[in-house]
Every structure is written in structure tokens, then in C-alpha cells.
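S.K.: Here's my sequence, what's the structure:
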Amino acid sequence: MFGLFRKDPSKKLRKQYDVKLEQAMHAQRNGDIKTYSMLTAEAEALWAEIMALESKKQN
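M.R.: Okay, here's the model as predicted:
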């Protein structure tokens, strides 16, 4: 009942993840492969955090 007003931290991380992937896509299209790989690595780190939160929430 008291968790009704608690914000979901994975929702914020998913939004950041989507932004990073979109930035990476634009960097790749512009031919900036170094920035693309850096942004993709950051997105993968965010995804790992999301999965950790999801598995913690399920248990």
C-alpha cells in the first residue's frame, strides 16, 4: 500500500538508456565511430543496472 507513491528507479534508467542509444545511433550515422562505441558501452552499463534492479525486484 505504501509503495503506491514510490517511484520506480528502473523507469528513469530505461529513459536514460533510450537516450544513450539514440545518441549512439546519431553518432554512427554521422560517422563518429569512437563516440558511437563509447555511448553504446554506457548504454550497456545502464542496461546491466536495469537488469539488476529487475531481478532484485522479482526476488
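S.K.: okay, CA-based contacts and neighbour counts for the rest of this
M.R.: Noted.
S.K.: starting at the chain centroid, how far to stretch 10-19?
M.R.: For stretch 10-19, the distance from its own C-alpha centre to the chain's C-alpha centre is 4 Å (CA atoms, centre = their mean, to the nearest Å).
S.K.: I misspoke; the intended subject was stretch 51-59.
M.R.: In terms of CA atoms, centre = their mean, the centre of stretch 51-59 is found 15 Å from the chain centre.
S.K.: Residues in contact with that stretch: which ones?
M.R.: Ser10 (CA atoms under 8 Å, 6 or more residues apart in numbering).
S.K.: To compare against the first, here's the next sequence to fold:
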Amino acid sequence: MFGLFKNDPVKKLRKQHSQIQEQAMIAQRNGDIRKYSMLSLEAENLWNEIVAAEAAKPPQG
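M.R.: A predicted model of the protein is given here:
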């Protein structure tokens, strides 16, 4: 009950990951492969952070 109003850091990371993926897709469509590669790498690193944060999260219930 007390954790009801706490911000979920994983939710914030997932939103950021989604935004980076969208930027990468736009860069790829525009033909900027270098920018696409950089953004894809950033998204992959962020995804690894998300996986680690979810693994460290205590089980609910």
C-alpha cells in the first residue's frame, strides 16, 4: 500500500527506450545509417539496464 505512489524507474526507462527506438527508425528511413546505428546501440544498452533493474526488483505480492 505504501508503494502505491512511488515512481517506477523501470517504467521511465521503458518509455525512454521506446523514444530512442522511434528516433532510430526515423533516422533509418531518412538514410542516416550512422545515426541509426548509434541510436540502436543506445537503445540496446538501455534495454540491458531495464533487464537488470527488473531482475533486481523484489517480487510483488
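S.K.: tm score of chain vs chain?
M.R.: Remark: TM-score between the superposed chains equals 0.93 [TM-score structural alignment, normalised by the length of the first structure]; 59 aligned residues with a CA RMSD of 1.1 Å.
S.K.: which residues touch Gln21 of the second structure?
M.R.: Contact partners of Gln21 of the second structure, counting by CA under 8 Å, 6+ apart, are Leu39, Ser40, Ala43.
S.K.: Isn't the second one up against Glu22?
M.R.: This points to Ser40 of the second structure. No: under the criterion of CA atoms under 8 Å, Ser40 of the second structure makes no contact with Glu22, lying 9.8 Å away.
S.K.: Among the contacts of Gln21 of the second structure, which one lies nearest to Glu49 of the second structure?
M.R.: Minimum separation from Glu49 of the second structure among the contacts of Gln21 of the second structure (CA to CA) is found for Ala43, which lies at 9.8 Å.
S.K.: Of the contacts of Gln21 of the second structure, which are still contacts in the first structure?
M.R.: Contacts conserved in the first structure for these, using both residues aligned by TM-score structural alignment, their matches' CA atoms under 8 Å: Leu39, Ser40, Ala43.
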